[in-house]
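Trainee: Mind looking at a prediction? Sequence and model below.
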Amino acid sequence: MGRPAALVPRGYVAIGGRGPEDVVADDRGRVITGVEDGRILRLDGLTDPGGARVEVLAETGGRPLGLELLPDGDLLVCDAERGLLRVGPDDGVVRILADSVAGERLRFCSNVVALSDGTVYFTVSTRRYPLRQWIGDIVEHTGTGRLLRLAPGSDTPEVLLEGLEFANGLAPGADESFLVVAETGARRLTRYRLTGTRAGHREPFAENLPGMPDNVWRAGKGGPIWVALAGPRVPPLDLLHRAAPAVRGAAARIAVRVPYRPTGATGVLAVDDDGRILHHLARRRSGYRMVTSVCESAGHLVLGSLWEPGVAVCEMPPR
């Protein structure tokens, strides 16, 4: 992989809430996000930071993470505390679609997509750690992430994949024949086939990424898949992941007790449907830390973060 191009900031917009972990754009260029106090916010006018508007759409009563806009205007929400939700932006009504799977409570729903037939797919990052201790799973490398499917009209999710290393962002292929799943703990994207002779199988899509992939966002069927890199590669962590389980477990117990502060390294990728990297944008010393999501809006890139109290607006790379 060659040297990354510069990720050029254009503005920062405080949104009155901390941790806009996922950002998604609607067809009018407005950006929707969820913050740590449970509110779902809609942001408009981000290209004019001084005139940006923030509107509260709903409150989940939990901690919203991954979001997906539906054709009817409703919103799917992966809530780390309450499960998979459906939210009505017009009336603020929050409905639980699923809060357990196989008798086990959904404790860390991460990201969600809905396909054209109404089938919903979503990830669970870890079965071992809650959101507030996410770093423990990254360190211990538990491999307890899951990919789940919720059929139209059903309230019972089906487990499609297990053993994922901190399953996170999710995006469909342009023809909906596969899904791309981000495995944050393994620095890779995995393809899960939905159709064809290899339906139900997983395979590498993009490996040995330059950072830890978090949320992913598809810029329409003809656009690339944008991947947020929440942190850079950490060689000592790679080495720890090859250690014995007892060693990793002991390190994780320490990690969850030590205050975490992200580095200033920021990065995003754009990949095509063959897993080829089209763009790698990075900034080594960014004032905006821990980029967990990225989307296109009004000709700009908008970044979200589990850490920051606002969103960042950056330049789009040349087409």
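Mentor: Nice, I can see it.

Trainee: drop to CA atoms for contacts and neighbour counts, all remaining ones
Mentor: OK.

Trainee: Could you confirm Ile254 falls within a helix?
Mentor: Yes: counting by DSSP: H, G, I helix; E, B strand; the rest coil, Ile254 is found in a helix.

Trainee: Mind telling me what element Ala58 is part of?
Mentor: Element membership for Ala58, per DSSP states H and E: strand 53-59.

Trainee: Arg18 and Gly34 touch, don't they?
Mentor: No: using CA atoms under 8 Å, Arg18 makes no contact with Gly34, being 9.0 Å away.

Trainee: So for these two, which sits in the more crowded spot?
Mentor: Shown here are Arg18 and Gly34; by other CA atoms under 10 Å, Gly34 has more neighbours (32 against 18).

Trainee: can you list the residues that contact the strand holding Ala58?
Mentor: 15, 38-46, 87-94 (CA atoms under 8 Å, 6 or more residues apart in numbering).

Trainee: which among these end up buried?
Mentor: 15, 38-46, 87-89, 92, 94 (16 or more other CA atoms under 10 Å).

Trainee: Sort out for me which of these are in strands.
Mentor: 39-44, 87, 94 (DSSP state E).

Trainee: ok, now how distant is the nearest residue to Ala80 once chain neighbours are set aside from Ala114?
Mentor: Sequence neighbours aside, Phe108 is the residue nearest to Ala80 in space, at 4.4 Å (criterion: CA to CA, 6 or more residues apart in numbering). Here the distance between Phe108 and Ala114 works out to 19 Å (CA to CA, to the nearest Å).

Trainee: for Ala80, same thing?
Mentor: Separation of Ala80 from Ala114 (CA to CA): 18 Å.

Trainee: what does Leu269 give?
Mentor: Look at Leu269 and Ala114: by CA to CA, they are 22 Å apart.

Trainee: Put this next to the previous one:
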Amino acid sequence: MTSKLFLTATVVVLIPALIAINREFLYQPSVIQKGHDHLREWETLSLDGATGPESFAVDPLGQGPYAGISDGQIIKWEEHERRWINFAITSQKSSSHKLRVPISNRDGCGGPHDHHQMEHVCGRPLGLCFDETHGDLYIADAYMGLLRVGPDGGLATKIATHAQGIPFRFTNSLDIDQSSGAIYFTDSSTQYTRRSVKPSVRLSFLIHQSIK
């Protein structure tokens, strides 16, 4: 199977200054909130020892959710165990821990604190989306580019780090056309990384076209 990467459009957008703030949500492990409204029941899942959940995804089997957190990990909610487990990582530098165990501290990466200065080393997974045909999870990491990891998790494989000779600076949101296999994702800046993002940046919209 071959693939092509297209830089389809470049537009200037204004991004609120709040995007420069690492939005961190620290949940106490003992707190589980439940409730309901007129449409659905809901439950708040606690995060033990982790901060900054960004994007969420559910796999083709209905398991999860999966979430990218600020230390470069993708974690998965195990419903029958009622806990989060480490599922995948986006950086080799942060692969010293064992996967599929409770979230633990890692040198410079783990723990419930701001990892802003270590993001370029640990990785910062932002966009998540599953390929429903093969069960692979695709990841848009702010520093590592577009990556993929199989259904069993582990170290994600880089698919693309640049387009038309231009390196990605701030890979962000991600979605997949399940009928064609095309992967749509955004590169939020051609100049600045997430650590040095400015209120006004240039946004690139790209398609990674899989040819089956």
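Mentor: Okay, I see it. Everything numeric in this text was worked out from a predicted model, so none of it was measured.

Trainee: Would you pull the TM-score for this pair?
Mentor: Their TM-score after superposition, calculated using TM-score structural alignment, normalised by the length of the second structure, is reported as 0.59; 141 aligned residues with a CA RMSD of 2.7 Å.

Trainee: Just give me the closest of the buried ones among the contacts of strand 53-59 of the first structure to Ala255 of the first structure.
Mentor: Gly38 (25.8 Å; CA to CA).

Trainee: which SSE is the residue sitting nearest the centre point of the first structure in?
Mentor: Centroid-nearest residue in the first structure: Asn215, 2.1 Å away (criterion: CA atoms, centre = their mean). Assessed by DSSP H and E, Asn215 of the first structure sits inside strand 211-218.

Trainee: which bit of the second structure covers the following helix or strand past that strand?
Mentor: Note on strand 211-218 of the first structure: by DSSP H and E, the next helix or strand toward the C-terminus is strand 225-232. Alignment note (TM-score structural alignment): strand 225-232 of the first structure is unmatched in the second structure.

Trainee: now the helices: where do they sit in the second structure?
Mentor: For the second structure, the helices defined by DSSP state H occupy 119-122.

Trainee: if we can go back for a sec, can you report how many residues neighbour the closest residue in space to the residue nearest to the centre of the first structure that isn't next to it in sequence?
Mentor: Nearest non-adjacent residue to Asn215 of the first structure, counting by CA to CA, 6+ apart: Gly169, 3.8 Å away. Counted with other CA under 10 Å, residues neighbouring Gly169 of the first structure total 30.

Trainee: measure Gly169 of the first structure to Leu189 of the first structure for me?
Mentor: On the measure of CA to CA, Gly169 of the first structure and Leu189 of the first structure end up 9 Å apart.

Trainee: hang on, the earlier thing: what range in the second structure does the strand holding Ala58 of the first structure sit on?
Mentor: The alignment of strand 53-59 of the first structure onto the second structure (TM-score structural alignment) spans residues 83-89.

Trainee: if we can go back for a sec, quick one: which of Phe108 and Ala114 of the first structure has more around it?
Mentor: Phe108 (28 against 20).

Trainee: residue in the second structure matching that one?
Mentor: Counting by TM-score structural alignment, the partner of Phe108 of the first structure is Phe170.

Trainee: what do you get for Gly92 of the first structure?
Mentor: In the second structure, Gly92 of the first structure lands on Gly154 (TM-score structural alignment).

Trainee: Kindly indicate which of the buried ones among the contacts of strand 53-59 of the first structure lies nearest His300 of the first structure.
Mentor: Among those, Leu46 lies closest to His300 of the first structure (CA to CA), at 9.3 Å.

Trainee: how near is Arg105 of the first structure to Gly38 of the first structure?
Mentor: Arg105 of the first structure is 19 Å from Gly38 of the first structure, by CA to CA.

Trainee: separation between the residue lying closest to the match of Gly92 of the first structure once chain neighbours are set aside and Arg82 of the second structure?
Mentor: Closest residue to Gly154 of the second structure apart from its sequence neighbours, by CA to CA, 6+ apart: Ala88 at 4.5 Å. Here Ala88 of the second structure is placed at a distance of 19 Å from Arg82 of the second structure (CA to CA).

Trainee: before we move on, what about Tyr184 of the second structure?
Mentor: 33 Å.

Trainee: which one of those two has more residues nearby?
Mentor: Neighbour totals were compared for Tyr184 of the second structure and Arg82, and Tyr184 leads with 17 against 10 (other CA under 10 Å).

Trainee: Surely that one and Ser210 touch.
Mentor: No: in this structure, Tyr184 of the second structure is not within contact of Ser210 by CA under 8 Å, at 11.0 Å.

Trainee: Translate Gln73 of the second structure into the numbering of the first structure.
Mentor: Counting by TM-score structural alignment, the partner of Gln73 of the second structure is Arg39.

Trainee: If we ignore the residues flanking it in sequence, what's nearest its match?
Mentor: Nearest to Arg39 of the first structure is Glu59, by CA to CA, 6+ apart, at 4.3 Å.

Trainee: that older thread, right, and out of the buried ones among the contacts of strand 53-59 of the first structure, which lies closest to Arg193 of the first structure?
Mentor: Val87 (28.6 Å).

Trainee: Who are the contact partners of the residue lying closest to that closest one once chain neighbours are set aside?
Mentor: Spatial nearest neighbour of Val87 of the first structure, excluding adjacent residues (CA to CA, 6+ apart): Val94 at 4.6 Å. For Val94 of the first structure, the contacting residues are 58-60, 85-88, by CA under 8 Å, 6+ apart.

Trainee: Would you convert those residues into a markdown table that also reports distance to Leu70 of the first structure?
Mentor: Listed next are these as a markdown table, based on distance: CA to CA, whole Å:
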| residue | distance to Leu70 of the first structure |
| --- | --- |
| Ala58 | 16 |
| Glu59 | 18 |
| Thr60 | 17 |
| Leu85 | 12 |
| Arg86 | 10 |
| Val87 | 10 |
| Gly88 | 10 |
